[in-house]
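>>> Could you work out the structure for the sequence below:
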Amino acid sequence: MNLRGMAAIYRSEMARTRRTLLQSIVSPVLSTSLYFVVFGSAIGSRITEVAGISYGAFIVPGLIMLMLLTQSVSNASFGIFFPRFSGSIYELLSAPVSYMEIVMGYVGAAASKSILLGLIILGTAGLFVPLQIAHPFWMLLFLVLTAFTFSLLGFIIGIWAEGFDRLQLVPLLVITPLTFLGGTFYSIDMLPPFWQGVTLLNPVVYLVSGFRWSFYGVGDVSLAASLAVVVAFLAVSLAVVSWIFRSGYRLKP
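This next block holds a predicted model:
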């Protein structure tokens, strides 16, 4: 394995984050803090507890997951799209690095940024609400698995997109709505039975539920189901990325 080549891609992507620190780090943290202020204060004053947890603390895992999904996809999609847009992707493909090393460089950098943001927001949340993490190992596992899985999805979107407008199509029209409807701000037990069944078709429910369980030991679905969905999503994303490089989809002129 060409570790030096993979590290070069990783460092290049992380350097871009340092150059755009305000956009990459500060902006997501501020926007998530506003959620704490608005939902924690305005709605939290009317909904005191959910599943025995104060409402402000209850929404913390969902807000971190919302940021994690959107930032992972956005960082990875832009990271691979720009080389395609500028034409430098052909130099990369002709370099002595395998497709797996290319993917690990870009996806590893995107996931690292998202994990860093998630930890910063977790620390910020402690300023607003009392937090407890009942299962730190599972919390970190869900954080890392979700970041890598959706960074792979972002990588796929960056290959698929033909223009900058399409980079935001999936995050805005698919991922963000699914996250808001996936139990970020409420428990699906609060819904009527019919809508509970419909909501369980949303894969984000399993991500949010598993992540929330790692904090408070409660979730809308079992831990095994949450892990199964994350691992299945990861396997499908890896299979699609493998097919892209084998077929040359959107990579070869």
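>>> Every contact and neighbour count from this point should use C-alpha atoms.
Will do.
>>> Where does Leu30 sit, in terms of helix or strand?
Following DSSP states H and E, one finds Leu30 within helix 27-37.
>>> chain center to that helix: distance?
Offset of helix 27-37 from its chain centre (CA atoms, centre = their mean, to the nearest Å): 16 Å.
>>> what residues does it touch?
56, 60, 63, 67, 117, 120-121, 124-125, 128 (CA atoms under 8 Å, 6 or more residues apart in numbering).
>>> ok, Ser237 touching Leu152?
Yes: taking CA atoms under 8 Å as the definition, Ser237 is a contact partner of Leu152 at 6.0 Å.
>>> out of the two, which sits in the busier spot?
Leu152 (30 against 21; other CA atoms under 10 Å).
>>> need the contact list for that one.
Leu152 makes contacts with 73, 76, 107, 234, 237-238, 241, as judged by CA under 8 Å, 6+ apart.
>>> Let me have the residues you listed in JSON lines, adding secondary structure and distance to Gly217 as columns.
What follows is these, written out as JSON lines (DSSP: H, G, I helix; E, B strand; the rest coil; distance: CA to CA, whole Å):
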{"residue": "Val73", "secondary structure": "helix", "distance to Gly217": "28"}
{"residue": "Ala76", "secondary structure": "helix", "distance to Gly217": "31"}
{"residue": "Val107", "secondary structure": "helix", "distance to Gly217": "30"}
{"residue": "Leu234", "secondary structure": "helix", "distance to Gly217": "24"}
{"residue": "Ser237", "secondary structure": "helix", "distance to Gly217": "29"}
{"residue": "Leu238", "secondary structure": "helix", "distance to Gly217": "30"}
{"residue": "Val241", "secondary structure": "helix", "distance to Gly217": "34"}
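>>> Check those against Thr184 and report the nearest one.
Val73 (18.0 Å; CA to CA).
>>> count of neighbours near the closest one?
32.
>>> Just list the residues touching it, thanks.
If you count contacts by CA under 8 Å, 6+ apart, Val73 has them with 150-155, 171.
>>> Please generate a structure for the following sequence too, so the two can be compared:
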Amino acid sequence: MNWRGIWAIYHFEMMRFFRTLLQSFISPVISTSLYFVVFGTAIGARIDQVEGVSYGAFIVPGLVMLSVITQAISNASFGIYFPKFIGTVYELLSAPLNFLEIVIGYVGAAATKALFIGTVILITSSLFVDLQIAHPLAMVVFLLLTCVSFALLGFILGLWAGNFEQLQLVPLLVVTPLVFLGGSFYSISMLPPAWQTITLFNPVVYLISGFRWAFFDMADVPVGLSLLAIGGFTLLCLAVIWWIFRTGWRLRP
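Next comes the predicted model:
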């Protein structure tokens, strides 16, 4: 394993993040505050509790998942797309690095950035609501797995995208709606039976349900199924990336 090469990629990506640290820090704080004002105050005035949990606290796991997923995808996709755009990806491919070492460098940096944002949102949320975490270790595990798995998805999108418009297409039109419809701000038990069944086909439901269980010891789907879903998604992304590097699809003319 070429740890020096991995560190070079990781360090370069993290330096790009630290150059805009103030923006990266302020943006999630403002966004989280606005969500609490809109959802916590406006809707919370009509929905006092959800399954025994105050609505303001109930939406915290959904807020964290929303930000972590979008940030992981955005950072990973831009990180690998920009070398493609300026042509330096060929230098990367000719370096003594295999596909796994390249992935660890880029995905590790994107997951670290998303983890930072998720931590900032958790701290900000604690200023608005009394936040209790029933299973701290499980919360960390779900957060790390989500950061890594969606950073892998972002890496795939960065390899696939042919322009900056395509880079934003899937996150805006597919991922964000799935997160909003995946129980971020409500429990799927509040839906009619038919819609509950349809919602179970949304993979994001399993992530948010497992993460919410870590906070409140309550879940819409079994926790084991949530872990199985995120584990399978991670392996699928790794398999797709391996195939891309093996065939050179979207990497070589």
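>>> still on that earlier bit, among the contacts of Leu152 of structure 1, which one sits closest to Thr179 of structure 1?
Distances from Thr179 of structure 1 to the contacts of Leu152 of structure 1, taken by CA to CA, are shortest for Val73, at 13.2 Å.
>>> returning to what we had before: if we go to structure 2, which of the contacts of Val73 of structure 1 are intact?
Contacts conserved in structure 2 for those, using both residues aligned by TM-score structural alignment, their matches' CA atoms under 8 Å: 150-155, 171.
>>> Out of the contacts of Val73 of structure 1, name the two that are farthest from one another.
Taking CA to CA, no two of those sit farther apart than Leu152 and Pro171, at 13.4 Å.
>>> Break down the stretch 151-253 of structure 2 into its helices, ranges please.
164-170, 176-180, 193-199, 203-216, 223-247 (DSSP state H, counting those that start in this stretch).
>>> Deepest-packed of those, please.
helix 203-216 (a mean of 25; mean count of other CA atoms under 10 Å).
>>> how much does that helix stray from structure 1?
By mean CA distance after the TM-score superposition for structure 1, the fitted helix 203-216 of structure 2 averages 0.3 Å away from its aligned residues in structure 1.
>>> quick one: that helix to helix 223-247, angle?
Taking axes from the mean of the first three to the mean of the last three CA atoms, to 10 degrees, one finds helix 203-216 of structure 2 and helix 223-247 inclined to each other by 130 degrees.
>>> count of residues packed around the closest residue in space to Val205 of structure 2 that isn't next to it in sequence?
In this structure, Val205 of structure 2 finds its nearest non-sequential neighbour in Gly182, 4.4 Å apart by CA to CA, 6 or more residues apart in numbering. Look at Gly182 of structure 2: counted by other CA under 10 Å, it has 24 neighbours.
>>> Gly182 of structure 2 contacts Gly210, correct?
No: counting by CA under 8 Å, Gly182 of structure 2 does not reach Gly210; the two are 11.9 Å apart.
>>> roughly how far is stretch 79-99 of structure 1 from the heart of the chain?
24 Å.
>>> ugh, typo on my part, it should be stretch 172-182 of structure 2
12 Å.
>>> Please apply the same query to stretch 198-218 of structure 2.
That offset, for stretch 198-218 of structure 2, works out to 14 Å (CA atoms, centre = their mean).
>>> what does stretch 25-38 of structure 1 give?
16 Å.
>>> buried residues in that stretch?
Buried residues in stretch 25-38 of structure 1, defined by neighbour count with 16 or more other CA atoms under 10 Å: 25, 28-29, 32-33, 36.
>>> That one aligns to what range in structure 2?
Residues 25-38 of structure 2 are where stretch 25-38 of structure 1 lands when matched by TM-score structural alignment.
>>> what does stretch 127-140 of structure 1 give?
Using TM-score structural alignment, stretch 127-140 of structure 1 pairs with 127-140 in structure 2.
>>> For Ser125 of structure 2, list the residues it contacts.
32-33, 60, 131.
>>> Which of these sits closest to Ala42 of structure 2?
Ser33 (13.0 Å).
>>> measure the closest one to Ser27 of structure 2 for me?
Applying CA to CA, to the nearest Å, the value for Ser33 of structure 2 to Ser27 of structure 2 is 10 Å.
>>> can you check Val37 of structure 2 too?
Applying CA to CA, the value for Val37 of structure 2 to Ser27 of structure 2 is 15 Å.
>>> hang on, isn't Gly210 of structure 1 packed against Val230?
No: if you go by CA under 8 Å, Gly210 of structure 1 and Val230 don't touch, sitting 9.6 Å apart.
>>> Give the residues shared as contacts by those two.
Joint contacts of Gly210 of structure 1 and Val230 (CA under 8 Å, 6+ apart) do not exist.
>>> Out of the contacts of Val73 of structure 1, who's the most crowded?
Ser151 (33 neighbours).
>>> For the residue lying closest to that one once chain neighbours are set aside, give me its contacts.
Excluding the flanking residues, the one nearest Ser151 of structure 1 by CA to CA, 6+ apart is Ser72, at 4.7 Å. Residues near Ser72 of structure 1 by CA under 8 Å, 6+ apart: 110-111, 113-114, 147-148, 150-151, 154.
>>> what residue of structure 2 takes the place of Ser72 of structure 1?
Under the alignment (TM-score structural alignment), Ser72 of structure 1 pairs with Ala72 in structure 2.
>>> just to confirm, which helix or strand has its match in it?
helix 60-86.
>>> Pull out the buried positions in that helix.
Applying 16+ other CA under 10 Å to helix 60-86 of structure 2 flags 60-82, 84 as buried.
>>> Mean per-residue distance, it versus structure 1.
Compared with structure 1 after the fit, helix 60-86 of structure 2 shows a mean deviation of 0.4 Å (mean CA distance after the TM-score superposition for structure 1).
>>> Compute the inter-axis angle for that helix and helix 203-216.
Using the same axes, to 10 degrees, helix 60-86 of structure 2 lies at 130 degrees relative to helix 203-216.
>>> After helix 60-86 of structure 2, which helix or strand is next?
Using DSSP H and E, the helix or strand that directly follows helix 60-86 of structure 2 along the chain is helix 89-94.
>>> Now that following helix on structure 1. Mean distance?
After superposition, helix 89-94 of structure 2 averages 0.6 Å from its match (mean CA distance after the TM-score superposition for structure 1).
>>> Which positions within that helix qualify as buried?
With the criterion 16+ other CA under 10 Å, helix 89-94 of structure 2 contains buried residues 89, 92.
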